Structures are given as C-alpha cells and as structure tokens.
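Chemist: this is the structure alone, sequence omitted:
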C-alpha cells in the first residue's frame, strides 16, 4: 500500500472506532502514535541504540537499550511538542475561564428570577411564556455556552410552567431545545474560541461576525413563536392571572433591575471589552468569571459545595477539549505527512465545484457528522480537513466559521441524534414523549436552515460588523 492509501485507511479506521464507542481523544492519540510510528520510522535511528549492545552487557542494560531503540522515533517527539503547543495556546486559555463563569452563573439561582421577570414583562405578547423562555434561554446560553446545562435547567424551570399554562407539549419542548443551543453561536461562545484556535482566525473578528447571525436566528425563532401563537392560539393560550399575576409597574422595574440587568450587564461587559479592544478574550473571560462569583454572592447563592462543583466541571470539560486538541493535532500531522490531506484536496478540486457548491457540500457533511458527534469533536477533528481547501475556492475562513456555527445548531436539533431533545427528555414529565419533542424541534430546524440561506444570499450579515469595527 502507498502512504496516501494508508492515510485513508487511518481515517476510515478512526470513523469505525468512533461508531464503536471508543473515547475519541484517546483514539486519536493512539492512532496518531501508531500510524506515526510507521510514518516516521527511521531504521538507522533504531539500530544506533541496538548497536551499543555487547555480549557482556547485563540484562538491565540490554533491556534499557532495546527500550531506547524502540522509542527512538520522531512520533514521540511530535506528540510531546503537540501537547506543549496546545497547553500553552493563549487562545485556549479563555476556555476554562468562560466555562467557570458559566457554571457559576448556572448555580447562582439567576435563571429562575430572570424567567419570572420576563414572563411578567411580556404577558401581553402572543405566546408570552414561550417568548420569555426563549429570551431566558438565549441570555443564559450566552452566559454559559453549555447546551446540556441550559436545556436541563430551563426544562426544570420553564417547561412545567408552560405545561401548567396549557401550552402544547410539543411547542413548549421545541422552544427550550432550540433556545438552549444558542450559546454555541452567540458570543462569547466557547465554540468560536475553539474554531479560532483550529483555524488561526482572529477570535475578536469571529465574535463581531457572529453577532448579527446570532440575533437573526433569535429573531426568526421569535417570529415563529409569536406567529404560530397568533395563527394557532390553542398551542399557547393567553395566560390567566393565576398563571402570571398582575404586578405594579414599579415592582416590575425593581424585578428587572435585580434579575435581568445584572446578567445582561455581565455579558455586555465581557463581550464589549473584547470587541472594543479593551481586553483580550482571556482577560475578558477572567472578568466574567469574577463577575459570576460576585453575582453568586450578591444573590446569596455561593456555597463551598457549589464552588467545588463549578471548579470540578470546569477542569473536566477543559481537559476534554485540550486532549481532543492534542489527539487531533497528532492525528492530523501524521495524516498530512502520509499524504492524506493532499489526496483529499486533489479529489475535491477534481470535482470542479463552484464555491457555493463546495460550501453546501462541506455544510452537508458537517450536518451529517452532527448526528453521532459533539460540536467540539467536529470543530477539532473534521473542520481542519476543509480549511486548506478554502483558499482554493476563495472562501473567507471567517465566513466559513460562522456557517459552521449555524450548522452546528442542527446537530443538537436533528433526529434521531438530537442531543438537546434527549437532555430535555431526561428531566421532562413522563407523559412527554420523545416523538413530541422531535416534532416540536422541527420548525426551529427550518429557521436554522433559513438563517443559513440568508448568510449565503447576504454575506454582509457576517462581514458588516468586523469590517465596520476593524476594517477589511
């Protein structure tokens, strides 16, 4: 077999192992080292150690020289260097800080206050409870960026309230599932940080580029919720005084000041300091983490147990992302050295695709990968395969990254592997069936596809803010 054929076999075996359920980070590292040993094998280096063996050498010396000879391969140097490169990456330093901010905010009892306030404030809007749930999801998802946490917490908080208000179970479930995924698109998004590290695109420009597409998607969701509530009032009945009590204007303003504004100010302070160049993403994430702790103390929700849980979850998730990067870098370096990247590039170029056709093909592949894989695995492992082809098709990596971020919304919403639906099913009342959740999610999936079509048709939705703030 030729080296490129071995590279393709390497990629095929990896996909097989993923579907068999092997841990992805360790599978990447194992396959990278295993195939890399073949790729970088240097017989001369190995025998230089073996030639030092003598007949009168003791068993310990003989064993040491054999071990030295076996490990005298450049793949081990590569693996160590890749590990150091990932762990010292300044962009990735922001990941644990943003995660910590999210976990602290999640445990600060802010979300229930926020949902109650928005519920009362929007009571005269058609589908008011659904609107309040979506806006709460959007703010909370933006602050945390953790889909499972947002869907689970909002499922415990908002779903029972909507069911009690006689909302259609499918409609209510779809709102929570769709709203919970917004955190991987709307800045400060951890997914965009990971994409920036993988593609070497400026994270500041990515954040600016993601704002309008994120708001566009939220707007489409709101149009659907309000529009369907007007056209089909039975799915979202107008709330009674028992569902949402009357509150004096002054008291409502006080509720807004104590629930909505603190979280909104924290998000705007973090995002604004990045976009205006007042702080790097890492520095802004540090401010956000400190702000999350202060909010928890102000709301009297900070306990030693909650702090321990937040630190543990932050370390666990950060370790997963970093070791995925280490495995991916090692795997991709060996894959490229064997000629796999070149043969894929040649194949795609031979198809004589137009840029828009390549974009659709790439997004379709990412859409299908979203069924069995998490967003982190897609961004770290598979997106780098497409990145070298962007220059050939004259596609801006910034534009491609925003399309991927939009596309990954679908990975959480598309049956049969819609993870947000499974998160919600895990805490929903027993009478809520998984098929009901799936049917409620489908209209929001259409909204995502419409938003992607708008990005294709009007690229300035992506480029306007970065160009206005930082130039072309």
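Modeler: Nice, thanks for sending it over. Bear in mind the structure is a predicted one, so any value in this text is a computation, not a measurement.
Chemist: use CA for all of it now, contacts and neighbours both
Modeler: Noted.
Chemist: ok, residue 174 touching residue 441?
Modeler: Yes. At 4.3 Å, residue 174 and residue 441 qualify as touching, with contact defined as CA atoms under 8 Å.
Chemist: so which elements touch the lengthiest helix in the chain?
Modeler: Longest helix of the chain, by residue count under DSSP state H: helix 304-337. When contacts are defined as 3 or more CA pairs under 8 Å, 6 or more residues apart in numbering; DSSP states H and E, helix 304-337 packs onto helix 3-20, helix 24-39, helix 74-87, helix 94-106.
Chemist: quick one, the third one and helix 304-337 angle?
Modeler: Spelled out, it's helix 74-87. Angle, helix 74-87 to helix 304-337, by axes from the mean of the first three to the mean of the last three CA atoms, to 10 degrees: 140 degrees.
Chemist: next, the buried residues of helix 74-87.
Modeler: Within helix 74-87, the residues scored as buried using 16 or more other CA atoms under 10 Å are 74, 75, 76, 78, 79, 82, 83, 86, 87.
Chemist: here's the one I want to compare it with:
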C-alpha cells in the first residue's frame, strides 16, 4: 500500500471506531501514534545502531537497551509531546474552562425558574405565551452556559411540565425546548466559536461578531414560527385563563424583570461587549464572566460549597475532554497529512470541478450527516480541518464558512435518529411522552435552520456587517 492509501485506511478505521462507540479522544491519539510510528519509522537507522553495538562487543543487556531505545527513537513521540504542549499552552483555549465554569455556576443558581415565570407573565397576551417564554429563557440560558444537555434537561424539568399542564400539544412544547436549548453553541459567547477559531486560525473576536446576528436571526425565526403556529392552530397552545396567569400590575412585572431577566442579561452583555469592543480578550472576559456568575449566585443566595464544588468538577471534566480531543486531533491530522491523506482528498475534490456554491452545499451536507453520530466538538476538531485547506481554492472566507457550520450544527441535536436533544428531554419527561412526539416537534426547526442558512448565503452582510462595522473590512 502507498502512504496515501494507508492514510485513507487510517481515516476509515477512525470512523469505524467512532461508530462502535470507542472514546474519540483516545482513539485519535492511539491511531495517530500507531500510524505515526509507521510513517516516521526508519528501520535502517535502528539496524545500523544495533550492528555498531554488536561490533563494539556489547553484552545482551546492552543490546536489549539498544533495541528498546531504537523502538522509542521515533519522531511520533516527539510530535505527540509537542502537540500536547501546544494545546495546553494555547491562550485561546484558556477561555473554555472559564466560560464553562460561568455556565455551570449559573445553572446551579436557581435563576432560570424565576426567569421563566417572569417571562411567562410578561408575555401572557402573546399567542403561545408559555412557549415564547420558554424559548426566550432557553436562548438566554443557552447563551450563558453553552451546554446543550444542561439547558434542555433543566428546561425540560421546569418549562415542559408547565406547558403540558397548560394543555399544550406535546410535539409543540417539546420542539420549543429542544430547539431553544441548542442556540447556545451559536450565539456568543459560544465555546464552539472558540474551538473553531483555534482550529481554523480565525480571530475568535471576529467570529463572535460574525455569529451574533445569525444567532439572533435564527432565534427570531424560531419565535416567529412559535407564535404563528399558535395563531394558526390555537389548539396546540390554549390561551391561559385569568385565574391561571393571575393579575399583575406594570410595576410588579417591571420589578420581576429587573430582578430576574436583567441580571443575567447584563452579565452576558458585559462579557460579550468587553470582547467585541476590545476592552478584554476572550480569556479575560471569560474570567469576568466566571466571577460574575459567582456574584450572581451569591446575590440569589444559591452559592453553596456543594454547588461550587460540583461546578468546578464539571468544568475540569469537560475541559479535559476538549483539550485531549484537541491533542488527539492534532496528532492524527499531522500524521494523516504526512502520509499524504490531506493532499489526496484535496486533489479529489478539486478534480470534481465544483463551483464554490456546490462545494458549500456538499460540505454542509457532510457536516449535517456527521451530526447524527457525533458531538459538535468532534466534528469541529476532527472533520472541519479536512475542509479548511480547500476553502482557499474555492475562494470561501473561513469566517463565513465557520458561521455556516455553527448554524448547521444546530441540526446535529435536532435530526433523528441520533438527535441528542430529544434523548435529553425524553430522559426527564413523563412516561406518556413518546420519542416520536419529540421528533415530530423538532422537524419544523430543522427546516428553519436550513432557511436561515439560505438567508445568510443570499445576504452575507448578516455575517460581515458587524465585524466590518467594529473592526473594519
């Protein structure tokens, strides 16, 4: 087999191992080291060293040491160490644990229950008011945490039973929770955008500015759908009675918003504004956000030693997963490229003579399919780098491509049969809620995601407008 064929076999083994359920990070590292050993192996040098030891009259123990030393005298081990050091010392990735800690501490601060109740009262005159309140709460909470599973699970425990009690249609209610919970990976400050920026070599600050309007556009399209469906099909979201919603004055509602919605919104806007306007780096802003999350939890009298310890533990665990995934991916990609796999794929794709639009469509379809079995971290770190070298050939801006990928990955949590949002919600739902009901509720939101991508492609200033306004062209 030629080296490029070995590289293709390496990629196929990776896909097989992922589908069989092997841990992705450790599979990447194992394949990178194993195939890298073959790629960098120099048998002649090992044999010459052994012959010199024999000529010098070395004893059996010394010869064994030469064999062992020759075995480990392979550049793959140097590469693995260097890649580990590069990832751990990457300043951009420093923001990940800080943003994660902010999200976990906010999640445990009991803010969301009060926020959802307040928004429900404030939007009580809008059709589908409880669904609207749930979607806004999901959006705000997902933006603060960026952890899809946490948002869907918590809102599934809080808002989903309330909507079912209010006689909302199961599919309608579940679709709102599942779709709203995924927005945190798109709307800044998003961890996905940090990971993509580090992978693609794109400024995280510009990525944040580029993704803000598309994220708000997608959230707005979701809201339009929720209200429109409640208007056209009132039976899916019955209007609450006066006794169910109660009577509140404008002053009371204003105070409730001031004590529930405003603090979390100010925290998010402060972090995002500090990044966008150059007042702080993403890492510094994340540190401010982490401190703000602790202060917010303390202000709501929800900061306990147990919750703080849980937040630190979950932050360390998730950060370790992301970092080792980066290490494995970097090692795997280096060996894959060294064997000629990247060049083989590049030659194949460029030989198809596709237009830039066709390439974008094919790339997004592949990412959509990969979203069925894989998490977004694995897609961004492992497979997106395969497309990145091809962007220059098709004259596609990595910034624009990254925003499209971030929007597309919403479908990774919404597309059956492996839609993780559905399984998160099913795990905490009443027994009568069927998985098919949840899937049916999510399908319209997948179409909305596709519509959003089409709008972004037709009007690219949605992506470029804010970065160019703030930082120049």
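Modeler: Cool, the structure landed. Only a predicted model underlies this, so the values are computations on that prediction, with no experimental measurement involved.
Chemist: residues contacting the closest residue in space to residue 320 of structure 1 that isn't next to it in sequence?
Modeler: Among residues not flanking residue 320 of structure 1 along the chain, residue 25 sits closest, at 7.6 Å (CA to CA, 6 or more residues apart in numbering). Residues in contact with residue 25 of structure 1 (CA atoms under 8 Å, 6 or more residues apart in numbering) are 320, 323, 324, 325, 326, 327, 328.
Chemist: what does residue 25 of structure 1 align to in structure 2?
Modeler: In structure 2, residue 25 of structure 1 lines up with residue 25, judged by TM-score structural alignment.
Chemist: give me the most central residue, structure 1.
Modeler: When CA atoms, centre = their mean is applied to structure 1, the residue found nearest the centroid is residue 191 (3.8 Å).
Chemist: helix or strand right after the helix or strand hosting it?
Modeler: Using DSSP states H and E, residue 191 of structure 1 sits within helix 190-199. As assigned by DSSP H and E, the chain's next helix or strand after helix 190-199 of structure 1 is helix 203-231.
Chemist: report the buried residues of the longest helix of structure 1.
Modeler: For helix 304-337 of structure 1, burial by neighbour count (16+ other CA under 10 Å) applies to 306-307, 309-311, 314, 318, 321-335, 337.
Chemist: mean deviation of the helix or strand following that helix from structure 2?
Modeler: Note on helix 304-337 of structure 1: by DSSP H and E, the next helix or strand toward the C-terminus is helix 340-350. Its matched residues in structure 2 lie on average 0.5 Å from helix 340-350 of structure 1 after superposition (mean CA distance after the TM-score superposition for structure 1).
Chemist: run through the neighbouring helices and strands of helix 340-350 of structure 1.
Modeler: Applying 3+ CA pairs under 8 Å, 6+ apart, we find helix 340-350 of structure 1 packed against helix 3-20, helix 383-390.
Chemist: turn these into a markdown table, columns for mean neighbour count and distance to residue 117 of structure 1.
Modeler: Formatted as a markdown table, these follow (neighbours: other CA atoms under 10 Å; distance: least, CA to CA, whole Å):
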| stretch | mean neighbour count | distance to residue 117 of structure 1 |
| --- | --- | --- |
| helix 3-20 | 15 | 44 |
| helix 383-390 | 17 | 40 |
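Chemist: tabulate these (JSON lines), appending distance to residue 292 of structure 1.
Modeler: As requested, these are exported to JSON lines (distance: least, CA to CA, whole Å):
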{"stretch": "helix 3-20", "distance to residue 292 of structure 1": "36"}
{"stretch": "helix 383-390", "distance to residue 292 of structure 1": "32"}
